[in-house]
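*Asks:* Provided below for reference: sequence and predicted model.
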Amino acid sequence: MTGTPTTVIAQGTFDLLHPGHLHYLSEAAALGDELHVIIARRENVTHKKKPILPDRQRRDMVDALEMVTEAHLGHTEDIFVPIERIDPDYIVLGHDQHHDEDAIAEALAARGIDCAVRRASARDPAYDGELLSTGRIIDQVLAQRSED
């Protein structure tokens, strides 16, 4: 008989999937038995440019990844609602996400959510020119298309 599975949450925008996203999600998945990914809703993205792809499309793309147990759209008003529902053992932040680990841990504790907050490592490019950022991918597309 097995115990309760270890549940991990990762979260982000995941606008254009790239190897950096795969690194982040693989590292998060390695911490537990289930990986739930919360996809930020377009209307809640305020720290960078809004995503290009629709919310559901971004969720469906992440949900299709082998290491992901289930992808969820974030709550429109309270980012902690899906976290309370999923009740994770760990929340893993991306290496370059703007969130403050201590502030997240304090907010979780204030809401009675008992889980550890970790930050994923950065992924070094595997080869020269590998793009590990949605913004860099968009810049590259714009630059190459303007040359045509």
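*Replies:* Done, it's in. All figures in this text were calculated on a predicted structure; none of them were measured in a lab.
*Asks:* drop to CA atoms for contacts and neighbour counts, all remaining ones
*Replies:* Will do.
*Asks:* Could you check how far stretch 137-148 is from the centre of its chain?
*Replies:* Centroid displacement of stretch 137-148 relative to its chain, using CA atoms, centre = their mean, to the nearest Å, is 26 Å.
*Asks:* Contacts for it, please.
*Replies:* Leu131 (CA atoms under 8 Å, 6 or more residues apart in numbering).
*Asks:* Give the buried residues for that stretch.
*Replies:* Neighbour counts over stretch 137-148 (16 or more other CA atoms under 10 Å) mark Ile137 as buried.
*Asks:* So what's the gap between the helix or strand hosting Asp102 and the chain middle?
*Replies:* Using DSSP states H and E, Asp102 sits within helix 101-110. Centroid separation between helix 101-110 and its chain, computed with CA atoms, centre = their mean, is 18 Å.
*Asks:* ok, Ile83 - contacts?
*Replies:* Ile83 neighbours (CA under 8 Å, 6+ apart): Ile9.
*Asks:* My error: substitute Ile52 in the last question.
*Replies:* For Ile52, the contact set (CA under 8 Å, 6+ apart) comprises Asp15.
*Asks:* What's the separation between Thr69 and Arg42?
*Replies:* 22 Å (CA to CA, to the nearest Å).
*Asks:* one more structure, for comparison:
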Amino acid sequence: MNAHTTRVIAQGTFDVLHPGHVHYLREAAELGDELHVIVARRGNVTHKAPPVLPDRQRRDMVDALDVVDRARLGHREDIFVPIEEIAPDYIVLGHDQHHDEDAIADELDRRGIDCELRRASAREPRFEGELLSTGDILDRIVEERG
């Protein structure tokens, strides 16, 4: 009997890895057997400032995390291509990601991709000064190191 491998996709920019990213990826991994992470290409990031770090470096850092089975860069033109290739059971969005869940669900349906969309929970800081946002980390670096 063939056991079904439950595949989960998480995605993001992952410019500067921080505890919020780890929380998101661990929570996503708990839903399945394999966690695939799609790292956004710099040229595709239009909803916020583009990442500081190169695409490959960000992908390699995410891929090095034990909880991640495979990290790959997103497709240059069509963000749904890797999703079609992976054929996930779940796509987990970060708690504060800008994505329109209804638009994603509609496009998944249009393409015949049968998977469930979930939204990860937020992680609160656990001690004074803990930063859970790449923007906040970059701001602190500029503030302290200018």
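*Replies:* Yes, it's here. Quick caveat: nothing in here was measured; it's all calculated off a predicted structure.
*Asks:* Overlay the chains and give the TM-score.
*Replies:* For this chain pair, the superposition-based TM-score is 0.98 by TM-score structural alignment, normalised by the length of structure 2; 146 aligned residues with a CA RMSD of 0.8 Å.
*Asks:* list the helices and strands the helix holding Asp102 of structure 1 packs on?
*Replies:* Helices and strands in packing contact with helix 101-110 of structure 1 are listed as strand 116-119; criterion 3 or more CA pairs under 8 Å, 6 or more residues apart in numbering; DSSP states H and E.
*Asks:* mean shift of the strand it packs on relative to structure 2?
*Replies:* Mean deviation of strand 116-119 of structure 1 relative to structure 2 after superposition (mean CA distance after the TM-score superposition for structure 1): 0.3 Å.
*Asks:* Would you mind listing the buried residues in that strand?
*Replies:* Neighbour-count burial for strand 116-119 of structure 1, counted by 16+ other CA under 10 Å, picks out 117-119.
*Asks:* Same question for stretch 96-114 of structure 1.
*Replies:* Of the residues in stretch 96-114 of structure 1, 101, 104-105, 108, 113 count as buried by neighbour count, 16+ other CA under 10 Å.
*Asks:* And the helices in structure 1, which stretches?
*Replies:* Counting by DSSP state H, structure 1 has helices at residues 19-29, 55-63, 80-86, 101-110, 134-147.
*Asks:* The last one versus helix 19-29: what angle between them?
*Replies:* The one in question is helix 134-147 of structure 1. Angle, helix 134-147 of structure 1 to helix 19-29, by axes from the mean of the first three to the mean of the last three CA atoms, to 10 degrees: 160 degrees.
*Asks:* With distance to Leu35 of structure 1 as added columns, please give the helices of structure 1 in JSON lines.
*Replies:* Output for those, formatted as JSON lines (distance: least, CA to CA, whole Å):
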{"stretch": "helix 19-29", "distance to Leu35 of structure 1": "5"}
{"stretch": "helix 55-63", "distance to Leu35 of structure 1": "10"}
{"stretch": "helix 80-86", "distance to Leu35 of structure 1": "10"}
{"stretch": "helix 101-110", "distance to Leu35 of structure 1": "18"}
{"stretch": "helix 134-147", "distance to Leu35 of structure 1": "22"}
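*Asks:* nearest to Tyr127 of structure 1, of these?
*Replies:* Evaluated with CA to CA, the helices of structure 1 place helix 19-29 nearest to Tyr127 of structure 1, the distance being 11.5 Å.
*Asks:* What residues in structure 2 pair up with the closest one?
*Replies:* On structure 2, the counterpart of helix 19-29 of structure 1 by TM-score structural alignment is residues 19-29.
*Asks:* So what's the gap between that stretch and the chain middle?
*Replies:* Distance of stretch 19-29 of structure 2 from its chain centroid, counting by CA atoms, centre = their mean, is 9 Å.
*Asks:* again, but for stretch 17-34 of structure 2
*Replies:* With CA atoms, centre = their mean, you get 9 Å for stretch 17-34 of structure 2.
*Asks:* now swap in stretch 49-68 of structure 1 and tell me
*Replies:* The mean C-alpha position of stretch 49-68 of structure 1 is separated from the chain mean by 10 Å, CA atoms, centre = their mean.
*Asks:* Which residue range of structure 2 does it align onto?
*Replies:* Stretch 49-68 of structure 1 corresponds to residues 49-68 in structure 2, going by TM-score structural alignment.
*Asks:* Cool, thanks, signing off.
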